[in-house]
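Asker: Next comes the sequence, and after it the predicted model I'd like to discuss.
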Amino acid sequence: MTAVNVSLMMPEQLHAAYAIHKAAVYRHWSFNTFEDCSHAPYCAYVATLEGSVIGYALLLLVADEATLMDIAIDKDHQRRGVGTALLKQVVTHSKEHNMASIWLEVRSGNKAALSLYSDFGFVTQEIRKGYYPTADGTEDAIIMRALLNP
């Protein structure tokens, strides 16, 4: 597989990233909300392969805390290290901006993401029962945090 490139999202990549978002989330954000998360105080990264967007990460920096607002990989490119590459960049960006920690929430059923976050030092802080709507009801949200300078 050709190397995945992770870089800041360019305006012309926004629609491709949003298409991945819509495919990955049962109740997706509006395009306007997604677009808003690509401008300060947010930071948006994309993973590309041979020029095509195959994943993205949206990060919010406030005071000394970063929040990973959303991250998704195109279903045809999952489990190939793309999420790892994006998360490495999120951590690097957060450290470069002197963040003390990174917060995120993840669906309890997303075992691959939970494993990835655990590998990066994220620890469960709270569980929100029945938080996410699904086609079959609801799913818990797991709130996680990683300390960057413990």
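Answerer: Yes, it's here.
Asker: C-alpha from now on. contacts and neighbour counts both.
Answerer: OK.
Asker: Quick one: the strands in the protein, in order.
Answerer: Defined through DSSP state E, the strands belonging to the chain, from first to last, are 5-8, 42-49, 52-62, 65-73, 101-107, 123-134, 137-147.
Asker: and here's the other structure:
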Amino acid sequence: MSEARLMERYLLSMTLADLDEVVAIETAAYEFPWSRGNFTDSLRSGHRGICLRHVTGTLLGYCVLMPVVDEMHLLNLCVAPTAQRGGLGLALLLEAVRVTRSEQLASLLLEVRPSNQAAIRLYERFGFVSIGRRKNYYPARPPGREDAIVMRYSLISQTEEGADGAA
């Protein structure tokens, strides 16, 4: 990605004032979107929301992170449908890793729908590995459920791990 394209965007912490735009993108992008209440509860609980904006101020995407013991959980990552396929998901993942490192956490964990092949490809290219499945995790149509693939990105290099593979 060119430096000029990178300079066209900036990252900010998500606040309650961002939620009208966040919910509009969430609703446009997902069949089963988070509600405004889900975002509000996350921010009020101290989870880290990150907004990716164009220099014009237009919201392009966002993510929500929750620290849990020794890892960061990526709860939500979304790019506006009109801005997809331009490297913005990667930019948000890079920021999620930066935040995870700054919190001195060992890994970044997420769940993804098996039907979301574009997201799975992005996560795999980034270096996430599948570590399990959560049965019937997501709502699906017709009234039903869809499993989640659990993926992890380790921030601990192999040289930092002990002989038994434990950090």
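Answerer: Received the coordinates, thanks. Keep in mind it's a predicted model, so treat the numbers as computed, not measured.
Asker: For residue 18 of the first structure, find the nearest of the strands of the first structure.
Answerer: With Cα to Cα as the measure, strand 52-62 is the member of those nearest residue 18 of the first structure (8.9 Å).
Asker: which helices and strands does the closest one pack with?
Answerer: With contacts defined as 3 or more Cα pairs under 8 Å, 6 or more residues apart in numbering; DSSP states H and E, strand 52-62 of the first structure has these neighbours: helix 14-24, strand 42-49, strand 65-73, helix 82-96.
Asker: Put together JSON lines for the ones you listed, with distance to residue 136 of the first structure on each row.
Answerer: Putting these into JSON lines (distance: least, Cα to Cα, whole Å) gives the following:
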{"stretch": "helix 14-24", "distance to residue 136 of the first structure": "16"}
{"stretch": "strand 42-49", "distance to residue 136 of the first structure": "31"}
{"stretch": "strand 65-73", "distance to residue 136 of the first structure": "21"}
{"stretch": "helix 82-96", "distance to residue 136 of the first structure": "26"}
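Asker: coming back round to it: make CSV out of the strands of the first structure and add distance to residue 32 of the first structure and mean neighbour count.
Answerer: Converted to CSV, these look like this (distance: least, Cα to Cα, whole Å; neighbours: other Cα atoms under 10 Å):
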stretch, distance to residue 32 of the first structure, mean neighbour count
strand 5-8, 19, 17
strand 42-49, 14, 22
strand 52-62, 14, 22
strand 65-73, 15, 21
strand 101-107, 21, 21
strand 123-134, 21, 14
strand 137-147, 24, 18
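Asker: ok so, going back, residue 1 of the first structure is nearest to which of the helices and strands packed on strand 52-62 of the first structure?
Answerer: Nearest of those to residue 1 of the first structure, taken as Cα to Cα: strand 42-49 at 9.1 Å.
Asker: Looking at the strands of the first structure, which is nearest to residue 27 of the first structure?
Answerer: Counting by Cα to Cα, residue 27 of the first structure lies closest to strand 123-134 out of those; the figure is 7.4 Å.
Asker: mean per-residue distance, that closest one to the second structure?
Answerer: Taken against the second structure, strand 123-134 of the first structure registers an average deviation of 2.2 Å after superposition, with mean Cα distance after the TM-score superposition for the first structure.
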